[in-house]
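[1] model this:
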Amino acid sequence: MKALVMTPGGVAPQYVKNFPEPIAGSRDEVLISVKAASIKHLDKSRATGKHYSTKDDMQHAKVIGVDGIGLLEDGTRVYALGVTGMIAEKAIVEKSKLITVPEGLDDATAAALPNAVAGSVMALRISAGMKNGETVLINGATGFTGKMAVQIAKYYGARKVIVTGRNEKSLQSLLSLGADAIVPIRQDDKSFVEQIKKLHAETPIDVILDYLWGHTAELILGSLKGKGAFTHRTRFVSIGSLAGNEIQLSSEMLRSLNLQLSGSGLGSWTKDEMQKLIKEILPEMFQLAADNKLKVNTVTVNLQDIEKVWDMEVSDGKRLVVII
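    From the prediction side, this is the model:
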């Protein structure tokens, strides 16, 4: 079968025309014909063995891609998490992790949406326990997942959504998706902190979704720092680390404010929470997208051309999707 394959020691995956077709290993697994699969930071870091879920697990050639859209033998169109890599003509998936894709939702959109839903809804609803009427700050909101998070926070009833980002044009576009206030990252630290402090004073920030970590996370936490009096409780959820994998966090900082600091990712969810994502959250979001209530922007590429664009930076908060 045709597939996108990473070989041990490889620096980039290769398009292979005759990779062995996978075989289901149990009655709980099924073979599907893949039609579309998105390429995310997760896929790229797993491909090179840099993601925490693939450390020391790169001894054999592997098909890339953690999830995608495909057809069952009876023609049913489903979204699935792959037991084997999904950027290939065939893949093995678990029967218990299949979601029927609603009519009216194209393959590219359906393939692009789930990772962004997991990277926003799980943080909002599971890690932060967001409630209707709360104020949400999204740090690094101009990427694909950040744009989904803005829309989903509003859908869940956020009173106010504050967004940060580097790309001024993309940052402004978030206002049309539901953002209420924008804070450019490309300004001096003092101005950035003062702007966050002002917004926090006006409507105290309840939830922070952080896709950047690094210096901007330090600045945001510093802007919330108390002075010995009672402070508003803020739930800070780390989802990504595009601006760096480490920050400096002092004990004094933690003692000065009412802060809940947590992460949202593959290793932080329970089995029950994962089932909630599969059985409840994703079907709801698929239907919202099918009803044009979620704006999803994609760039598509055919499987045979994927090597040419593997390292391409997709701009304006779009998601790259491989059509198979």
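[2] please make it C-alpha for all contacts and neighbour counts, starting now.
    Will do.
[3] now tell me what touches the longest helix anywhere in the chain from outside.
    Ranked by residue count and defined by DSSP state H, the top helix of the chain is helix 189-202. Residues from elsewhere that reach helix 189-202, judged by Cα atoms under 8 Å, 6 or more residues apart in numbering: 183-185, 219-220, 222-224.
[4] next helix or strand past that helix?
    As assigned by DSSP states H and E, the chain's next helix or strand after helix 189-202 is strand 207-210.
[5] quick one: list the elements packing against that following strand.
    For strand 207-210, the elements it packs on are strand 135-139, strand 234-238, judged by 3 or more Cα pairs under 8 Å, 6 or more residues apart in numbering; DSSP states H and E.
[6] who wins for most neighbours among the contacts of helix 189-202?
    Most neighbours among the contacts of helix 189-202, by other Cα atoms under 10 Å: residue 224, with 24 neighbours.
[7] so that one touches residue 257, yeah?
    Yes. Between residue 224 and residue 257 there is a contact under Cα atoms under 8 Å: 7.1 Å.
[8] now the longest helix of the chain and strand 135-139, what's the angle there?
    For helix 189-202 against strand 135-139, the angle by axes from the mean of the first three to the mean of the last three Cα atoms, to 10 degrees is 160 degrees.
[9] in a strand, that's where residue 94 is, yeah?
    Yes. Judged by DSSP: H, G, I helix; E, B strand; the rest coil, residue 94 forms part of a strand.
[10] chain neighbours aside, what residue packs nearest to it?
    residue 29 (4.5 Å; Cα to Cα, 6 or more residues apart in numbering).
[11] residues in contact with the one you found?
    Taking Cα under 8 Å, 6+ apart as the test, what residue 29 contacts is 92-95.
[12] quick one, strands of the stretch 1-150 of the chain?
    Ranges of strands within the stretch 1-150 of the chain are 3-6, 14-16, 29-39, 62-63, 67-71, 77-82, 90-100, 135-139, based on DSSP state E, counting those that start in this stretch.
[13] would you do the same for the sequence below? I want to compare the two.
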Amino acid sequence: MRAVFYEGAGGPEVLRLRETDAPQPAEGEVVIDVAAAGVNRADVQQRIGVYPPPPGASEIPGLEVSGRVSSVGAGVTAPRVGDEVCALLAGGGYAEQVAVPAGQVLPVPRGVDLVTAAALPEVAATVFSNLFMTAGVQAGETVLIHGGSGGIGTMAVQLVDAFGAVPAVTAGSQEKLDVARELGAEVLINYREEDFVERIKEATGGRGADVILDVVGAKYLQRNVDALATSGRLVVIGLQGGAKAELNLGQLMAKRGAVIGTTLRARPAEEKAAIMRAVAEHVWPLVVSGDVKPQVHRTFALADAAAAHEYFDSGAHTGKILLTTS
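    Take a look at the predicted model:
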């Protein structure tokens, strides 16, 4: 089969498409003939050399795919050969085939085409696990979503809105804020022109955000705590703005706040399976009903993975970028 590899660390030019051995399903795994794979920030972090695959994971990038099951390993009763599915991966998605634990595989939601389904697994699992399973977002709460027009952000806005909470977003242009507004965001903050701490307090009558979903990390840490309401929860899922920062613990304690740092990729397969079961129960019905829609900005051929990364790096996209195998 053909797959994309990183030949060293660096810019998009290190991506290379080459022939490699096709995977075989181990016990409890299925092999998927890939229709499309999602491009994610983690793939870029791996490319530049700061986010290696977890032990035992494929060196091939790609954390989510859609496609058809072509073979199953011992002990697998579902999905079955021929089923159209999408899957959450620890790696290996930028390829024509990938092996994945069966518990991380879900059926393509009714009404979603096979290629578009690749835009769902990673963002749905990330958002639902962090905002609802970990931070416990409740109806009526205000949720501040940094990067509200990206893949994670567009899913977060829709799910927060669908579950009766109030989505607030930051983004770097009016065009991106307009995308978030169309998806249900009620508070729109241009971080290049406005102070998000002041704006979120203004929008909440001085209270602040009950939950913050942050992809920036160190650069925003203290300001995020400033923006938290009493009993607020800050969930950090990315480090685009660095990994180390000072924090006023007295302020955090006075607010009875929580700072939670999580990753999804390196979790054990049984934890990922539990998350995917929750996604199937709580998110998939919203996709089927049309209340939540996968957001695909642009597709590239697998052979053009370097161009897809170059476009991703430009920051011009909203929603997801996908690689297709045909």
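[14] just give the TM-score of the two.
    For this chain pair, the superposition-based TM-score is 0.84 by TM-score structural alignment, normalised by the length of the first structure; 310 aligned residues with a Cα RMSD of 2.8 Å.
[15] follow-up on the earlier one: name the residues contacting each of residue 224 and residue 257 of the first structure.
    Joint contacts of residue 224 of the first structure and residue 257 (Cα under 8 Å, 6+ apart) do not exist.
[16] just to revisit the earlier point, rebuild the helices and strands packed on strand 207-210 of the first structure as a markdown table, extending it with distance to residue 191 of the first structure and mean neighbour count.
    Below are those laid out as a markdown table (distance: least, Cα to Cα, whole Å; neighbours: other Cα atoms under 10 Å):
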| stretch | distance to residue 191 of the first structure | mean neighbour count |
| --- | --- | --- |
| strand 135-139 | 16 | 26 |
| strand 234-238 | 21 | 22 |
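[17] for residue 51 of the first structure, find the nearest of those.
    Judged by Cα to Cα, the one of these that comes nearest to residue 51 of the first structure is strand 234-238, at 15.6 Å.
[18] got a list of contacts for the closest one?
    With Cα under 8 Å, 6+ apart, strand 234-238 of the first structure has contacts from 123, 127-128, 205-211, 213, 258-264.
[19] go on, stretch 102-110 of the second structure?
    Outside stretch 102-110 of the second structure, the residues that reach it (Cα under 8 Å, 6+ apart) are 28-30, 66, 76, 78-79, 83-89, 114, 117, 269-270, 272-274, 276, 280, 284, 287-288.
[20] what subset of these is buried?
    Neighbour-count burial (16 or more other Cα atoms under 10 Å) applied to the contacts of stretch 102-110 of the second structure gives 28-30, 66, 76, 79, 83-89, 114, 117, 269, 272-273, 276, 280, 284, 287.
[21] in the second structure, what range does stretch 87-95 of the first structure match?
    Taken onto the second structure by TM-score structural alignment, stretch 87-95 of the first structure occupies residues 94-102 there.
[22] would you mind listing the buried residues in the matching stretch?
    94-102.
[23] from the residues you listed, pick the one nearest residue 317 of the second structure.
    Among those, residue 94 lies closest to residue 317 of the second structure (Cα to Cα), at 19.5 Å.
[24] contacts only, for the closest one.
    Residue 94 of the second structure sits next to 3-4, 37, 60-62, 302, 323 when contact means Cα under 8 Å, 6+ apart.
[25] swap the cut-off to 6 Å and go again
    3-4, 61-62 (Cα atoms under 6 Å, 6 or more residues apart in numbering).
[26] ok, now residue 261 of the first structure?
    By Cα under 6 Å, 6+ apart, the contact set of residue 261 of the first structure is residue 236.
[27] name the SS class of the aligned residue in the second structure for it, please.
    In the second structure, the residue matched to residue 261 of the first structure (TM-score structural alignment) is residue 259. Counting by three-state DSSP, the backbone at residue 259 of the second structure sits in strand.
[28] gap between residue 259 of the second structure and residue 214 of the second structure?
    11 Å (Cα to Cα, to the nearest Å).
[29] check residue 310 of the second structure too.
    Taken as Cα to Cα, the span from residue 310 of the second structure to residue 214 of the second structure is 24 Å.
[30] looking at these two, which is more packed in?
    A direct count of neighbours by other Cα under 10 Å for residue 310 of the second structure and residue 214 places residue 214 higher, at 22 against 14.
[31] distance of residue 222 of the second structure from residue 245 of the second structure?
    8 Å.
[32] of those two, which one has the most company?
    Higher neighbour count among residue 222 of the second structure and residue 245: residue 222, with 17 against 12, using other Cα under 10 Å.
[33] so which strand or helix has the equivalent of that one over in the first structure?
    Counting by TM-score structural alignment, residue 222 of the second structure corresponds to residue 218 in the first structure. Element membership of residue 218 of the first structure [criterion: DSSP H and E] is helix 214-224.
[34] now that helix against strand 135-139, angle please.
    Orientation check (the same axes, to 10 degrees): helix 214-224 of the first structure against strand 135-139 gives 150 degrees.
[35] so helix 214-224 of the first structure versus strand 234-238, what angle?
    180 degrees.
[36] in the second structure, which spans are helices?
    Secondary structure of the second structure (DSSP H): helices at 41-47, 121-127, 151-162, 174-183, 196-203, 221-227, 249-254, 269-282, 284-289, 305-314.
[37] who wins for proximity to residue 19 of the second structure among those?
    Set against residue 19 of the second structure and scored by Cα to Cα, the helices of the second structure come closest in helix 305-314, at 14.8 Å.
[38] buried set for that closest one?
    Buried residues in helix 305-314 of the second structure, defined by neighbour count with 16+ other Cα under 10 Å: 305-309, 312.
[39] can you lay out those residues as JSON lines showing distance to residue 292 of the second structure?
    Below are the buried residues of helix 305-314 of the second structure laid out as JSON lines (distance: Cα to Cα, whole Å):
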{"residue": "305", "distance to residue 292 of the second structure": "27"}
{"residue": "306", "distance to residue 292 of the second structure": "30"}
{"residue": "307", "distance to residue 292 of the second structure": "29"}
{"residue": "308", "distance to residue 292 of the second structure": "25"}
{"residue": "309", "distance to residue 292 of the second structure": "26"}
{"residue": "312", "distance to residue 292 of the second structure": "23"}
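[40] returning to that earlier point: give me the contact list for the helix holding residue 218 of the first structure.
    193, 197, 243-244, 246-247.
[41] closest to residue 48 of the first structure out of those residues?
    Of the contacts of helix 214-224 of the first structure, the one sitting nearest to residue 48 of the first structure (Cα to Cα) turns out to be residue 244, at 18.1 Å.
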